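# here's my sequence, what's the structure:
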Amino acid sequence: MVYAAGAGSGYRYLPGVGQYSAGVVADPAYGIVRVQFPAPVPLRAAFGAAERIIGGAGRPLTALCSWELRSPRPFTESSFTAFNAEYIALLDEWGVIGTSGANPVARSNVCPTVDPVLEPSAHAFAFTVPAQAGTVQYVVSGSAESPEGLGDYRDHMVAYQDMSADGLLAKVRFVTAALKSRMDGLGVSGHPPRVVQVYTIHDVQRLLADAVMAPLRCADSVTWHPHRPPVVDLEYEMDCRSVGAEYLAGSGGIAG
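This next block holds a predicted model:
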């Protein structure tokens, strides 16, 4: 079941865990704009840049609907909990966290292996804008090969520390099923994603057509990032989206 986000947000969200919702879908009179930074920006500075961009578009901060984060290296369970508390505090400063404590904002968080970041940073964010009725627009949060909300990741990882062909296939299938479930929950399963992002350092190219693109009905784009998921021993993460416009911060009509 989806819930309305904050006042003026222009979107609904599928509940997830404390650090992020499972995904967001724009209200009928709204669309979603994604803004990517030319290079990852340290997290607090990225929030400042997003505040200027969202305000410059005439939208309230509650229009923020997703973040794509980058971290220096995979966290331990305890350090991930500490990071998430800091991140949620930033959202709370914006008034995004609901009075019940629910977090409506979608998120992915991965660790680049090529040109890694030095501190937690942001790669991109998205927010809603008024739009004429048209395509259904949404962002599904990143999922790795472990169920959420069970207390820890390690004890529930699919094919734990198994990087064999069968192990990788099990991981990919689990994550694809998780994204499909989130799309069902958002009510967007009839609208295939325009972009699927795959995050792993392992060779999974041979699996993508049958285990990702076909189940998600994604015929347009799968983007591979040589990044690790955010917690030690997780090996495969994926998110997907279908948004109305994408910009590079500081170019065109989007100021950084």
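
# C-alpha from now on. contacts and neighbour counts both.
Will do.

# hey, which strand is longest across this structure?
Identified as the longest strand of the chain according to DSSP state E is strand 30-42.

# Asn84 and Gln19 touch, don't they?
Yes. Asn84 lies in contact with Gln19 (CA atoms under 8 Å); the separation is 5.8 Å.

# which parts of the stretch 1-150 of the chain are strands?
Using DSSP state E, counting those that start in this stretch, the strands found in the stretch 1-150 of the chain span residues 3-4, 11-14, 23-26, 30-42, 64-70, 106-112, 121-130, 138-144.

# show me where this protein has helices.
43-56, 77-93, 165-186, 205-208, 214-216 (DSSP state H).

# switch the ones you listed over to TSV; also include distance to Gly134 and mean neighbour count.
What follows is the helices of the chain, written out as TSV (distance: least, CA to CA, whole Å; neighbours: other CA atoms under 10 Å):
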stretch	distance to Gly134	mean neighbour count
helix 43-56	22	17
helix 77-93	29	14
helix 165-186	17	20
helix 205-208	29	12
helix 214-216	21	16
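
# Leu14: which of the ones you listed is closest?
helix 165-186 (6.1 Å; CA to CA).

# what angle separates the closest one from strand 138-144?
150 degrees (axes from the mean of the first three to the mean of the last three CA atoms, to 10 degrees).

# for helix 165-186, name the packing helices and strands.
strand 11-14, strand 23-26, strand 138-144, helix 214-216, strand 237-242 (3 or more CA pairs under 8 Å, 6 or more residues apart in numbering; DSSP states H and E).

# as JSON lines, these with distance to Ala39 would be great.
Listed next are the helices and strands packed on helix 165-186 as JSON lines, based on distance: least, CA to CA, whole Å:
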{"stretch": "strand 11-14", "distance to Ala39": "27"}
{"stretch": "strand 23-26", "distance to Ala39": "24"}
{"stretch": "strand 138-144", "distance to Ala39": "20"}
{"stretch": "helix 214-216", "distance to Ala39": "29"}
{"stretch": "strand 237-242", "distance to Ala39": "20"}
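
# here's the other one to compare against:
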Amino acid sequence: MTSTIETSDGGYRFMPGVSQYSCGVSALPGFAIERVRFAEPVPLSAGFERIAQILKAAGRPLTAFGACELRSPAPFTEDGFRAFNEIYIKTLIAWGVMRDGVNPVARSNVCPKLDPPAEPSFHAFCYTVPAAKDAPSSFVVAGSGESVEGKANYRDHTVALGDSSPAGILAKAIFVLGEMERRMNAFGGTWKDTTAVQLYTVHDVYPVLESELGRRGVLRNGLTWHFDRPPVVGLDFEMDCRRVHCERVV
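Next up is the predicted model:
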């Protein structure tokens, strides 16, 4: 099992990823993860302010912020994505969430093809709250597309680059599903433990729904398919998943 790192003041542990986000988070004993979805996307700066207000109202420190789901106007170039991430992590550093270049917050950032926001915005976020010692476990796995993260670029490490044929989508799906399983495994989780699974693509995935997702048990509680693109030009297939028992819309 991949090693994880505890954030004692956040109430969760995380699987290290890259500087802009971790691979996932899981609540520590005595805590549970809750998810809040915004009824409409909230621009980044205003979204951080609303998140801070919600955490304060819940009696939780800013360090309880553990995961978020973003929506952006269109896929970024690789340089544009790096520039965006530099802006995003400034708040995490100011909040004391990100320390010494290590980012514990899991993240998905996707681009709706239909009715996209005018600027990068928050769709949802997760945070920890105190819970009974015997409360069911909870985790959030960050989004992953069909490319190896942490390399010099995405393009040279993307599965079936530019290929949205059934064979290309199959190859992409196999890679992403494997990455979801690797990340869940860090928290002792499998598909049967998930309460929600999200898929982000604008391509036809019907050929892989049964053969790959169904066969692995991904569809046991349904699938939320967002008609969205991954955040970087050249990526076509992204997923994330979670085990969260309390969710609300504000």
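
# adding distance to Val139 of the first structure, write the helices of the first structure out as a markdown table.
Formatted as a markdown table, those follow (distance: least, CA to CA, whole Å):
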| stretch | distance to Val139 of the first structure |
| --- | --- |
| helix 43-56 | 17 |
| helix 77-93 | 18 |
| helix 165-186 | 9 |
| helix 205-208 | 20 |
| helix 214-216 | 14 |
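
# can you say which of these is nearest to Glu119 of the first structure?
Taking these one by one with CA to CA, helix 43-56 is closest: 8.1 Å.

# quick one: the closest one to strand 30-42, angle?
Going by the same axes, to 10 degrees, helix 43-56 of the first structure makes 150 degrees with strand 30-42.

# starting at the chain centroid, how far to helix 43-56 of the first structure?
Helix 43-56 of the first structure sits 18 Å away from the centroid of its parent chain (CA atoms, centre = their mean, to the nearest Å).

# mean deviation of that helix from the second structure?
Once fitted to the second structure, helix 43-56 of the first structure is off its aligned match by 0.5 Å on average (mean CA distance after the TM-score superposition for the first structure).

# same thing with stretch 166-185 of the first structure?
Using mean CA distance after the TM-score superposition for the first structure, the mean distance for stretch 166-185 of the first structure is 0.6 Å.

# how near is the residue lying closest to Pro166 of the second structure once chain neighbours are set aside to Gly168 of the second structure?
Excluding its sequence neighbours, the residue lying closest to Pro166 of the second structure (CA to CA, 6 or more residues apart in numbering) is Pro207, at 6.9 Å. Distance, Pro207 of the second structure to Gly168 of the second structure, using CA to CA, to the nearest Å: 11 Å.

# Phe125 of the second structure too?
Applying CA to CA, the value for Phe125 of the second structure to Gly168 of the second structure is 31 Å.

# then Pro41 of the second structure?
From Pro41 of the second structure to Gly168 of the second structure the distance is 31 Å (CA to CA).

# and what of Arg37 of the second structure?
From Arg37 of the second structure to Gly168 of the second structure the distance is 32 Å (CA to CA).

# then Pro120 of the second structure?
29 Å.

# same question for Arg71 of the second structure.
Applying CA to CA to Arg71 of the second structure and Gly168 of the second structure gives a distance of 25 Å.

# please apply the same query to Val141 of the second structure.
24 Å.

# tell me how many other residues crowd Val2 of the first structure.
Here the count is done by other CA atoms under 10 Å, and Val2 of the first structure has 17 residues near it.

# aligned partner of it in the second structure?
Counting by TM-score structural alignment, Val2 of the first structure corresponds to Thr4 in the second structure.

# which residues sit in contact with its match?
Arg13, Phe14, Met15, Pro16, Ala186 (CA atoms under 8 Å, 6 or more residues apart in numbering).

# let's see it at 6 Å
By CA atoms under 6 Å, 6 or more residues apart in numbering, Thr4 of the second structure lies in contact with Phe14, Met15.

# how near is the residue at the greatest distance from the centre of the first structure to Cys111 of the first structure?
Farthest-out residue of the first structure from its mean C-alpha position, per CA atoms, centre = their mean: Ser164, at 26.9 Å. Distance, Ser164 of the first structure to Cys111 of the first structure, by CA to CA: 22 Å.
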